[in-house]
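Q: Following is a predicted model, sequence given first.
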Amino acid sequence: MDGRAEHTAGGAVPRPRMNAVVLDRFGGVGELSSRRIPLPEVGADDVLIRVESAGVGSWDAGEREGEYDGVFGVASSFPYVLGWDGAGAVAAVGRDVTRFEVGERVYAATMPVPRGGFYAEYAVVEAEFVARVPDRMPTGQAGAMAWDALTALSGLDLLGLRPDETLMVFGASGGIGHMAVQLARHRGIRVLAVASGDDGVALARRLGADDAVDGRRDDVPAAALEFAPGGLDAALVTVGGGTAERALHAIRNSGRIAWPNGVLPALASSPGAPVSHYDGDRSRAATDRLNAIIEAGSFEVHVARAFPLERVQDAHRALDDHYVGKLALTVG
């Protein structure tokens, strides 16, 4: 462990090595394997987290196959540890970190390149991107929350809707979508949720959508016209494809559309309303705002299934199945 870390549980991190799921090369599910690797080094501005829960996102499969190799301007190195978001307890802090104490429950949004992600017993994250878990939230939910909730929050900020304006959340039963429904309702926005399956529709309604339809089965443009006869004010799109593109014609030409970077397939045609592509804000200011919303009312991260770390291959296979909400790994 790096000598710059000053505050540790019992004076030292329990093990100089840790269990982790690693890739030795990019490829299919079979490339995921468990073994012991050194703990990540803790810099002056870092927090070392003893991971209890980690999110499993659809992007993890693409990253596993090498789709992000070199995208962030950093060469990939092996062993490679996946996992963009997670939660657990502070195990150590760097010498310049004053906001956190050992043992506090925290969650974080990180980037696996170059220091590794949350598919491990420990993860190191810059303190700027670490936040305390709100008292009312279970750690198992917090571990699957960060990137999706912050992406949803950033999209709503970009759209800038006022109370009682209308929003279509396309992909409302997915990770970003089901959190966007709740965050939009917190702002008093009227939400039409386009979900997947009867269970997805039920989830969106339970989380506060004013109306919800099944994007695979229902006539989404007709439902949108009934919901907002003059046209919807905005859309937040979390799943691309032909159905999404047809649905976007229900947005008024003077409206706006938020499309997170990485949502595929990309638009093949231009809808009438302007489209803004964006990245989620994972700064301290953003997590402070998210936590204030969570603490002010009900907010749920719906975890469809949580797999033990040793069943990570099953978790990645489940990404191809129908599920609502998020998948997660139980690490500690």
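A: Cool, the structure landed. None of the values given here were measured: they were computed from a predicted structure.

Q: Every contact and neighbour count from this point should use C-alpha atoms.
A: OK.

Q: is it true that residue 312 lies in a helix?
A: Yes. Judged by DSSP: H, G, I helix; E, B strand; the rest coil, residue 312 forms part of a helix.

Q: That one contacts residue 331, correct?
A: No. Using CA atoms under 8 Å, residue 312 makes no contact with residue 331, being 10.2 Å away.

Q: this is the other structure I want to compare:
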Amino acid sequence: MDSRVEHTVGGTRVEQQMRAVVLDRFGGIDELTSRRIPLPEVGDDDVLIRIEFAGAASWDAVEREGHYDGAFGIASTFPYVLGWDAAGTVAAVGRNVTRFDVGDRVYAATMPVPRGGFYAEYGVVEAEFAAHVPDRMPTDQAGAMAWDALTALSGLDLLDLRPDDTLMVFGASGGLGHMAVQLARHSGIRVLAVASGDDGVALARRLGADHAVNGREVDVLEAASKFAPGGLDAALVTAGGETAERALRAIKTSGRIAWPNGVLPMPATSPSATVSQYDGDRSRTATDRLNAIIEASSFEVHVARTFPLERVKDAHRALTDHYVGKLALQIG
């Protein structure tokens, strides 16, 4: 191990064991257990992050139940550590890493296979997928941001809209959705936000949506026809189901629909507009663009609730409750 990988802030050595929440098998919430495990190995191109906050997301529960087992072409190994998003400080860097120094405040997007996720005191990620936290952003927000924000940004790139084009963000009060609203408005796109609950409508409006409706109570097609009488130019869908499928009838036949992979269920009947499924880009190019937007705008991550790591089971229970924005785990 390179000598730069053996020191933390202040010159003290990184402990070789860390506290983590692990799975010894896939299953229900009770399979989440806390114990000490070895730190992940740090390669020449890696950054070791001392984690302060990690995101807790709906896909964590899907993964916990084993539905991603083998999905990425890599065999699952145990103990298995969940967690795709995190922020904290750099604890160590590999010998080829020059962009980060020990002590830098960073956030990252990772995949729990094969080297473990971020439900732990430390996490390792290739430097390509880490980024400095913008000065104006609190660490708890950065910890719950990466995958949703980058997926929203990739979806907007796919749609290739111009200023004053019209966009429906379906699921606008969720993690991905409330970030998509802000990124779209930053580009001058007119946004119809379809949110969940009165609190979701209030959040979407506060974050800049031109019009926001409660998808549980309002006829979305009627709202869309008033917002864009000639039809909407595009949609970014963050939640599937019958209401979403009906709402997509509001998109022009010549329009476009961005549908992130993993958003289920897919429409039973294909909309008249073109549907494009995609993955979020988590490269340095993407995080550089995201950071520039954050620095130039009032972009925020709405963290609804934060749980200490020892209450991770409560966090997973809360994933099935109604909330707006994101849930987070406080680790450091």
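A: Alright, I've got the coordinates. From a predicted model like this one, the values you see are computed outputs, not experimental measurements.

Q: now what about the TM-score between them?
A: In this superposition the chains share a TM-score of 0.98, using TM-score structural alignment, normalised by the length of the first structure; 331 aligned residues with a CA RMSD of 0.9 Å.

Q: picking up where we left off before, looking at residue 312 and residue 331 of the first structure, which is more packed in?
A: residue 331 (25 against 22; other CA atoms under 10 Å).

Q: What does that one correspond to in the second structure?
A: Under the alignment defined by TM-score structural alignment, residue 331 of the first structure corresponds to residue 331 in the second structure.

Q: and its match, what does it touch?
A: By CA atoms under 8 Å, 6 or more residues apart in numbering, residue 331 of the second structure lies in contact with 51, 52, 53, 54, 119, 120, 121, 308, 309.

Q: Show the contacting residues for the first one.
A: For residue 51 of the second structure, the contacting residues are 86, 87, 88, 89, 118, 120, 121, 122, 123, 331, 332, taking CA under 8 Å, 6+ apart as the criterion.

Q: For the fifth one, which non-adjacent residue is spatially closest?
A: If I follow you right, that is residue 118 of the second structure. residue 83 (4.4 Å; CA to CA, 6 or more residues apart in numbering).

Q: Now for that neighbour, how many residues are close by?
A: Count around residue 83 of the second structure with other CA under 10 Å applied: 24.

Q: So it is in contact with residue 122, correct?
A: No. Using CA under 8 Å, residue 83 of the second structure is not in contact with residue 122; the gap is 11.4 Å.

Q: how near is the residue nearest to residue 118 of the second structure to residue 205 of the second structure?
A: 30 Å (CA to CA, to the nearest Å).

Q: Residue 125 of the second structure belongs to a strand?
A: Yes. Counting by three-state DSSP, residue 125 of the second structure is located in a strand.

Q: Tell me the buried residues in stretch 244-261 of the second structure?
A: 244-245, 247-252, 255-260 (16 or more other CA atoms under 10 Å).

Q: Which one of those residues is nearest to residue 183 of the second structure?
A: Checking those against residue 183 of the second structure by CA to CA gives residue 258 as the nearest, at 14.5 Å.

Q: And the helix or strand that closest one falls within, what does it pack against?
A: Assigned by DSSP states H and E, residue 258 of the second structure falls within strand 251-260. Other helices and strands packing on strand 251-260 of the second structure, by 3 or more CA pairs under 8 Å, 6 or more residues apart in numbering; DSSP states H and E, are helix 146-159, strand 232-237, strand 274-278.

Q: Now do the second one: distance to the chain's middle.
A: Translated: strand 232-237 of the second structure. In terms of CA atoms, centre = their mean, to the nearest Å, the centre of strand 232-237 of the second structure is found 20 Å from the chain centre.

Q: in the superposed pair, what's the mean gap between the next helix or strand after that strand and the first structure?
A: Next along the chain after strand 232-237 of the second structure, taking DSSP H and E as the criterion, comes helix 242-247. Averaged over the aligned pairs, helix 242-247 of the second structure sits 0.3 Å from the first structure after superposition, using mean CA distance after the TM-score superposition for the first structure.

Q: Okay, residue 42 of the second structure and residue 129 of the second structure: tell me how far apart.
A: 14 Å.

Q: before we move on, back to that, comparing the helices and strands packed on strand 251-260 of the second structure, which comes out most buried?
A: strand 232-237 (a mean of 27; mean count of other CA atoms under 10 Å).

Q: Onto which residues of the first structure does it map?
A: Counting by TM-score structural alignment, strand 232-237 of the second structure corresponds to 232-237 in the first structure.
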